[in-house]
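Engineer: 3D model of this:
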Amino acid sequence: MTAKITTGVPGAVAWLESMVGSLANHSDRLDAINIFPVADGDTGSNLYLTARTAHDAVSVLQTDDLGEYLATAGRAGMESARGNSGTLLAVFLLGFSEPLRGHPRLTGPLVAAGLESGRVRAWSALSDPVPGTMLSVVAAAAQAAAAAVAESTADASSRAQLREVLDAMQTATRASVVSTENQLGALANARVVDAGAVGMMLVLDALVAAVTGEAIDESRYTPLHGYGIQDPHIHADSPAEDGVEVMCTIALDALNAATLRAKLDSIGTSVVMSAVNDGAEGYRWRVHVHVPEAEDALQAIREAGNPVNVSITDLCTRDA
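Structural biologist: Okay, the predicted model is just below:
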């Protein structure tokens, strides 16, 4: 270990910076292998744009509280999240921040707690969570981190244990990404790993790089099936999906939010709903759904409340 370990807010600042840079560099390849849940070739772009929004929101924030810093970034990312993958990234960041509230520096147990909280938030945000996606990567990372904490003989507040946890997380993350190819039929048929899963691997690798001060090892990605620079844009040869993606933010109490989720589940797919704030002054929810016609979702949403930040995107858009 030759680089300096950074565990305070400067490490979180470096994480977001590294995350944005890494997703920007990899966005084209992520888009190229994006065939699940729909082959619209935008996973990389959506992850990058959401991460950049989160990063920009805390560019002038002054705080020594890790949780406050990352929660601010996560909320901003959710308010302007792009697509299914961007929404889940923002949800994960917000979840990761929760156990870190009031803490000035990162430890092994806090990484494990943050990953578990992020896992719970991300899985619960989806009406129909599917293994073999970025959700599986978060789950594998959380499990490995918790095991590393339990098995470590180093002091819980030590940098030695933090490094053990990060190493275990990285190993589990890559193994989980590789396994996505065999967990979803569409990916197995195309012989490619899941784009969102690789995106989450990039996010967690950026965390390790930020804390340890070591450069991200790009060789971790080139062997992934379909991810080589010479590989074709898989999504361009996949059947186009009819319909649109509708996203918005809406203020609702918990009961009306559950009612809206049920309505969206009955008319669409890929439903994601997660609270943007802590509910102290009422809840705001970020909503995402795929529907045949935009008005199908908009009518249900307007019956529930007054949506803002509404976006409608054709699912058949190609960016080959």
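Engineer: alpha carbons only for contacts and neighbour counts from here, please
Structural biologist: Fine.
Engineer: can you map out the strands along the protein?
Structural biologist: Taking DSSP state E, the strands of the chain run over residues 244-251, 269-275, 284-291, 308-314.
Engineer: Leaving out the residues flanking it, which one is nearest to the residue nearest the centre of the chain?
Structural biologist: Nearest residue to the geometric centre of the chain (Cα atoms, centre = their mean): L89, 2.0 Å. Closest residue in space to L89, ignoring its immediate chain neighbours: L47 at 7.1 Å, by Cα to Cα, 6 or more residues apart in numbering.
Engineer: And the strands of the chain: which comes nearest V203?
Structural biologist: Nearest to V203 among the strands of the chain is strand 269-275 (20.1 Å), distances taken as Cα to Cα.
Engineer: Second chain to compare with the first, below:
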Amino acid sequence: MTDENLSAATRLSPRLTTDGQGFKRLFRAALAWLQHHQTAINVLNVYPVPDGDTGTNMVLTMQSAWAEIEDSPERNVGQVTHQMAHGALMGARGNSGVILSQIWRGFARSLDDKDDYCAQDLAAACREASATAYKGVVKPVEGTILTVARAVADSATRQAEETEDLVHMLEHMVFAAHEAVVLTPSLLPVLREAGVVDAGGQGLFIILEGMLRYMRGEPVAEDARLIAAVDLVTTELQPGEAGYGYDVQFLIVGQELDVDTIRQKIIEMGECPLVVGDPTTAKVHVHVPDPGVPISYGASLGSLRDVVVEDMQAQYQDFIVERDLPLSPSPQSPQDIGVVVVVLGDGLARVFQSLGVSSIVRGGQTMNPSTQALLEAIENLSAERVILLPNNSNVIMAAEQAGALSSKPVAVIPSRSIPQGIAALLAINYQGDFKTNVATMTSAMEEVETGEVTTATRSATINGVQVADGQIIGLHNDELKVTGATVEEVVQALLREMNAAQHEIITLYYGEAVSGSDASALADLLRQDWPDQEVEVVTGGQSHYHYILSVE
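Structural biologist: Down below sits the predicted model:
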């Protein structure tokens, strides 16, 4: 990124045309202004759960687009926007990022043969941008970024008939975007009830406002820095891959404990490290091949309490045996079917590995993988046909985009949760027909109910349920259903909401902040409440969510 001083830009009014370099400056200003408002956009989340990442996803998508044109000396605006749109396409993250990439795709396509653009060209590009975005969504919903994009296109079309001044035109486009954002709650009841405007629409407004501020010579947060795109590791797995190790947890009670130093030492010992505490008490959690190493270290610092050591290898063998599955399923069949899954959490990744997946893309809630990351995972497999499980509603669009870009036949099974993804994989026949597998897995996915227990990130009223910031909440199939003072209380209430008594198996996937002993104690409590159901406990290791529940 250049050190160009955006805030010192000369006012460009009147401006009749813009070439490739001019568009680059506008785009850089838009990115800087979006970065400046990233956090504010993130909090515009309908549900008070820790997944408000619309601002982050839009910034990462824009950063990927900027990386394609940052060093380009090209003056042809068609060439520059084409490069920009390609970067946005490959770097798109989350539903908001994918739709934004489609907006830029349509915008660039309209300018494909242009050296520069004038008012009429800009209006045509905005219309194509809106149309492309609408076409890219299977079921377009009004009151979203789509509505704002269309309002901008309508304004651009009207203004192009009245003026040739691009600054004047952009002023009206920004005003139209703002009006459309303000009206989103009136079009989408869930926004109105939550008391927020649409986050994606707000992001698009901010992008346009950043461009306008640059053209007016106003500051656009030039010191905004590129946020680091989380390195979502893609792991290609081998059949029978070992190394589950031990889940070790304990409390250190001592004097003048240096939590930062302890955390660094634990990080060096193994995977999924978690160290929190104060100078007198520190909670430690880590996955290691030798449990004696962290325990000995902890004992050297003070007295240990609540020591828990779990053999994860045995745990996952039990998980497989209970479902009558082979311990080392082979993902390579005569049809050569490969499976790519998106998952976050060391324990959850091991569950999917045990079910024979070919590649794991680390990501999910709050960390949506890009289209490019998913595409690379697909292309790097030796399999001729690929099944992709996004396991998160905010990853589905990027998954579908990656599938469309792949050189291989790819079927995206639209799993919206981890339990749905697991249910789908339990139904796979690696020696079976590809299309039959897709149909069977999709059907199996719908048979499982998903529950999620987390902590509310703000106060809100959703679906008639009042939530206070910091309260424990439970979601059933992505809908807020219950609240409570304790995690245990909410888990019980949520399972009743999920009609657990009508199912056979209840599974608790516990998160990184939950101890194995606490999860086991909760399972014992649930067995008393649901004596006719089988209750299973599995290490999930997921962040933000205390428990992910499934009933089947």
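Engineer: Quick one: map the residue nearest to L89 of the first structure onto the second structure.
Structural biologist: For L47 of the first structure, the aligned residue in the second structure is M58 (criterion: TM-score structural alignment).
Engineer: tell me the SS of N437 of the second structure?
Structural biologist: Applying DSSP: H, G, I helix; E, B strand; the rest coil to N437 of the second structure yields a three-state assignment of helix.
Engineer: correct me, but it touches L425?
Structural biologist: No. N437 of the second structure lies out of contact with L425 (Cα atoms under 8 Å); the separation is 9.6 Å.
Engineer: Which one's more surrounded, the two?
Structural biologist: L425 (24 against 21; other Cα atoms under 10 Å).
Engineer: list the contacts for the match of L47 of the first structure?
Structural biologist: 92-93, 96-97, 100, 203 (Cα atoms under 8 Å, 6 or more residues apart in numbering).
Engineer: Among the residues you listed, which one has the most neighbours?
Structural biologist: Ranking the contacts of M58 of the second structure using other Cα under 10 Å puts A92 first, with 35 neighbours.
Engineer: Around T436 of the second structure, how many other residues sit close by?
Structural biologist: By the criterion of other Cα under 10 Å, T436 of the second structure has 12 neighbours.
Engineer: picking up where we left off before, how about the residue nearest to the centre of the first structure, what does it touch?
Structural biologist: If you count contacts by Cα under 8 Å, 6+ apart, then L89 of the first structure has 47, 50-51, 200 around it.
Engineer: Distance of whichever residue in the second structure pairs up with it relative to E164 of the second structure?
Structural biologist: In the second structure, L89 of the first structure lines up with L100, judged by TM-score structural alignment. Here the criterion is Cα to Cα, to the nearest Å. By it, L100 of the second structure lies 26 Å from E164 of the second structure.
Engineer: Also V77 of the second structure?
Structural biologist: Distance, V77 of the second structure to E164 of the second structure, by Cα to Cα: 18 Å.
Engineer: re earlier: look up how far R105 of the first structure lies from the residue nearest to L89 of the first structure.
Structural biologist: For L47 of the first structure relative to R105 of the first structure (Cα to Cα), the value is 26 Å.
Engineer: for P131 of the first structure, same thing?
Structural biologist: P131 of the first structure sits 32 Å away from R105 of the first structure, going by Cα to Cα.
Engineer: just the helices in the stretch 51-200 of the first structure please.
Structural biologist: 66-79, 83-97, 108-125, 134-151, 159-179, 185-190, 195-212 (DSSP state H, counting those that start in this stretch).
Engineer: most tightly surrounded among the ones you listed?
Structural biologist: Mean neighbour count (mean count of other Cα atoms under 10 Å) peaks for helix 83-97 among the helices of the stretch 51-200 of the first structure, with a mean of 28.
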